[in-house]
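Peer 1: Sequence and predicted structure, then a few things I'm wondering about:
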Amino acid sequence: MGTRWRIRKRTFAHVLTVDPVRQAVHARAAALNQPACLLTFRSPLDEIAGLLAGGRPFYKPDWSPNVMGMVLEPTTDWEEVGELLTESYCVLAPKRLAAQVGPPAPPTG
């Protein structure tokens, strides 16, 4: 179901299309009543409240303290997605590998 990117056996990103009837757990977490494309990723615990404060497209699944979700829509900011995925990788990667990636670059503009 969907596509996962992992470090060892732990998922740092997962993209899937959710049908509320067939994938009720994901649909409830994202408050969906129609099919949608979702991205789940890891976030540092101190950043979760900030992401949730903006509301949709972000949501908080309850299956892990540092897992966040995002509804992918036509208006999705792909630069932000890149930053979130880089950070998600760094949350799970061994320190040596995370150091090679470094923190996401600050937004330009």
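Peer 2: It's in.
Peer 1: CA atoms for contacts and neighbours, from now on please.
Peer 2: Noted.
Peer 1: buried stuff in the longest helix along the chain?
Peer 2: Here the longest helix in the chain is taken by residue count, with DSSP state H as the criterion, and it is helix 78-92. Of all the residues in helix 78-92, those buried under the rule 16 or more other CA atoms under 10 Å are Glu83, Leu84, Leu85, Thr86, Glu87, Ser88, Tyr89, Cys90, Val91, Leu92.
Peer 1: give the contact list for the second one.
Peer 2: With contacts defined as CA atoms under 8 Å, 6 or more residues apart in numbering, Leu84 is in contact with Phe41, Ser43, Pro104.
Peer 1: Sitting in helices, which of the residues you listed do you find?
Peer 2: Here DSSP H is the test, and the contacts of Leu84 give no hits in helices at all.
Peer 1: I'd like those as a markdown table, with distance to Pro65 and neighbour count appended.
Peer 2: Shown next, in a markdown table, are the contacts of Leu84 (distance: CA to CA, whole Å; neighbours: other CA atoms under 10 Å):
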| residue | distance to Pro65 | neighbour count |
| --- | --- | --- |
| Phe41 | 11 | 24 |
| Ser43 | 9 | 24 |
| Pro104 | 21 | 14 |
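Peer 1: A further structure is provided below for comparison with the first:
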Amino acid sequence: MAATPVRRLTDDVPAEVEARLRRMCLGLPDAYEERAWVGTRWRVRTRTFVHVLGIEDPVDGASVTMTFRAAGEELEALRHAGPPFRVLGWGRDAMGLTLGPDTDWDEVAELVVESYCVLAPKKLVALVDRPGPA
């Protein structure tokens, strides 16, 4: 009996994608970058607010995914949004976004800031310029 193909996590992230995320993430107070067990992650204190990695799926093929955190109404909306968003199945507020040629980088920038604000200490969140409620 043949083994079932398994999804594999990889470091295969295009340099331009990583560079774009790096600029967004490192622009936030006290944020820093480090290599993760696979891919690259950006953290505030010891908490990861963005992680980017490659995924090789035997059914869906290769993709690049950004994991991030969300809260409140935004989290609920993203949970039901469908592709390119997906619930990761770990962490009550963890989401994934498949990055590709059609990615809305303005939306990614908003998600990065919100993810940071979900995890950062309040004194650092107060330093972040973000729009208030509509």
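Peer 2: That came in fine, so what should we check first? Keep in mind that what you see is a predicted model, and the values were worked out from it rather than measured.
Peer 1: Would you mind reporting the TM-score between them?
Peer 2: Remark: TM-score between the superposed chains equals 0.79 [TM-score structural alignment, normalised by the length of the first structure]; 96 aligned residues with a CA RMSD of 1.8 Å.
Peer 1: one step back: for the contacts of Leu84 of the first structure, which one is nearest Ala24 of the first structure?
Peer 2: Set against Ala24 of the first structure, the nearest of those by CA to CA is Phe41 (18.8 Å).
Peer 1: residue boundaries of the helices in the first structure?
Peer 2: With DSSP H as the criterion, the first structure has helices spanning 24-30, 45-53, 78-92, 95-101.
Peer 1: ok, and for the last one, which residues are buried?
Peer 2: Spelled out, it's helix 95-101 of the first structure. So helix 95-101 of the first structure, judged by 16+ other CA under 10 Å, has buried residues Ala98.
Peer 1: quick one: the alignment partner in the second structure of Lys60 of the first structure and Thr98 of the second structure, what's the gap?
Peer 2: Superposed on the second structure with TM-score structural alignment, Lys60 of the first structure falls opposite Val87. Applying CA to CA, to the nearest Å, the value for Val87 of the second structure to Thr98 of the second structure is 11 Å.
Peer 1: Tell me the spatial nearest neighbour of Ala93 of the first structure, not counting adjacent residues.
Peer 2: Ile7 (6.4 Å; CA to CA, 6 or more residues apart in numbering).
Peer 1: So the one you found sits against Cys90, correct?
Peer 2: No: Ile7 of the first structure lies out of contact with Cys90 (CA atoms under 8 Å); the separation is 10.0 Å.
Peer 1: which residues do the two both contact?
Peer 2: By CA under 8 Å, 6+ apart, no residue touches both Ile7 of the first structure and Cys90.
Peer 1: In contact with the aligned partner of Phe49 of the second structure in the first structure, which residues are there?
Peer 2: In the first structure, the residue paired with Phe49 of the second structure is Phe12, using TM-score structural alignment. Listed by CA under 8 Å, 6+ apart, the contact set of Phe12 of the first structure reads Arg4, Trp5, Arg6, Thr40, Phe41, Arg42, Leu85, Ser88, Tyr89, Leu92.
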